[in-house]
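In: Based on what follows, work out the 3D shape:
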Amino acid sequence: MSMLVYQETEPSLAEAESWSGPVVIEFGNAWCGFCQEAQPFISAAMAEHPEIKHLHIADGRGKPLGRAFKVKLWPTLICLLNGKEVARVVRPDDTDTVREALAKISTVN
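Out: Now for the predicted structure:
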């Protein structure tokens, strides 16, 4: 199994709000047990939606983007459509939960 990498650098909130189309921002950390356990569910659902951009952002104290989205637990998936939050999934424990959120932002029917 490959090691999941969360980016240390993050976009600004203004940048995220300016994106067009569907985007999932996944907040977490590679060392987080909850993040590791959720990866099979997240990966399976994301594989069904190649049109959705997926960012892995390392979150933690002093990280402004996670605070702007009021992230409290990891992993948290923020599903954006044209820069607006449409759905959120916190600590998914099955693929269907992630699929339901992705369906709300998918541009492919």
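
In: CA atoms for contacts and neighbours, from now on please.
Out: Will do.

In: helix or strand right after the helix or strand harbouring Glu17?
Out: If you go by DSSP states H and E, Glu17 is part of helix 13-18. Going down the chain from helix 13-18, the next helix or strand is strand 22-28, by DSSP H and E.

In: before we go on, could you also do this sequence so I can check it against the first one:
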Amino acid sequence: MSEFIKEILENDFDRETSQGAVLVDFFADWCGPCRQLTPILEEVAKEVKEVNFFKINIDAAQEVAARLEITSIPTLVLFYKGKEVDRVVGLIEADDLKTFLAKAK
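Out: Purely as a prediction, here's the structure:
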């Protein structure tokens, strides 16, 4: 991934989302819109230091995807201290993503 976004595995999901503000990008390698979203996430992750950014591949993390009822990708789920705050499905522009991340309080 990058220094700003870390890819996590299914068995790390609960631990990684339990502390502070976390944005998780649910994606798949075969998903075109997911690939389009990556540079937007990179740009925002460089600026927004108070949120941890993670990606999780739904093909490798089917249990987590099912538990969170991820039915379309890309899906961005915002967590604060392990609890889901909000989610957005589909592509999102950088400015809208920054506004969305402000909900993590």
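
In: re the thing from before, for the helix holding Glu17 of structure 1, buried residues please.
Out: For helix 13-18 of structure 1, the neighbour count (16 or more other Cα atoms under 10 Å) marks Ala16 as buried.

In: Kindly report the same for stretch 16-28 of structure 2.
Out: Of all the residues in stretch 16-28 of structure 2, those buried under the rule 16+ other Cα under 10 Å are Glu16, Thr17, Gly20, Ala21, Val22, Leu23, Val24, Asp25, Phe26, Phe27, Ala28.

In: residues contacting Leu97 of structure 2?
Out: Val44 (Cα atoms under 8 Å, 6 or more residues apart in numbering).

In: Check the mean deviation of the helix or strand containing it from structure 1.
Out: Using DSSP H and E, Leu97 of structure 2 sits in helix 94-101. For helix 94-101 of structure 2, the mean deviation from structure 1 after alignment is 1.6 Å (mean Cα distance after the TM-score superposition for structure 1).

In: Buried ones in that helix, by neighbour count?
Out: Ala94, Leu97, Lys98, Phe100, Leu101.

In: got the contact list for the counterpart of Lys83 of structure 2 in structure 1?
Out: Superposed on structure 1 with TM-score structural alignment, Lys83 of structure 2 falls opposite Lys84. Listed by Cα under 8 Å, 6+ apart, the contact set of Lys84 of structure 1 reads Glu17.
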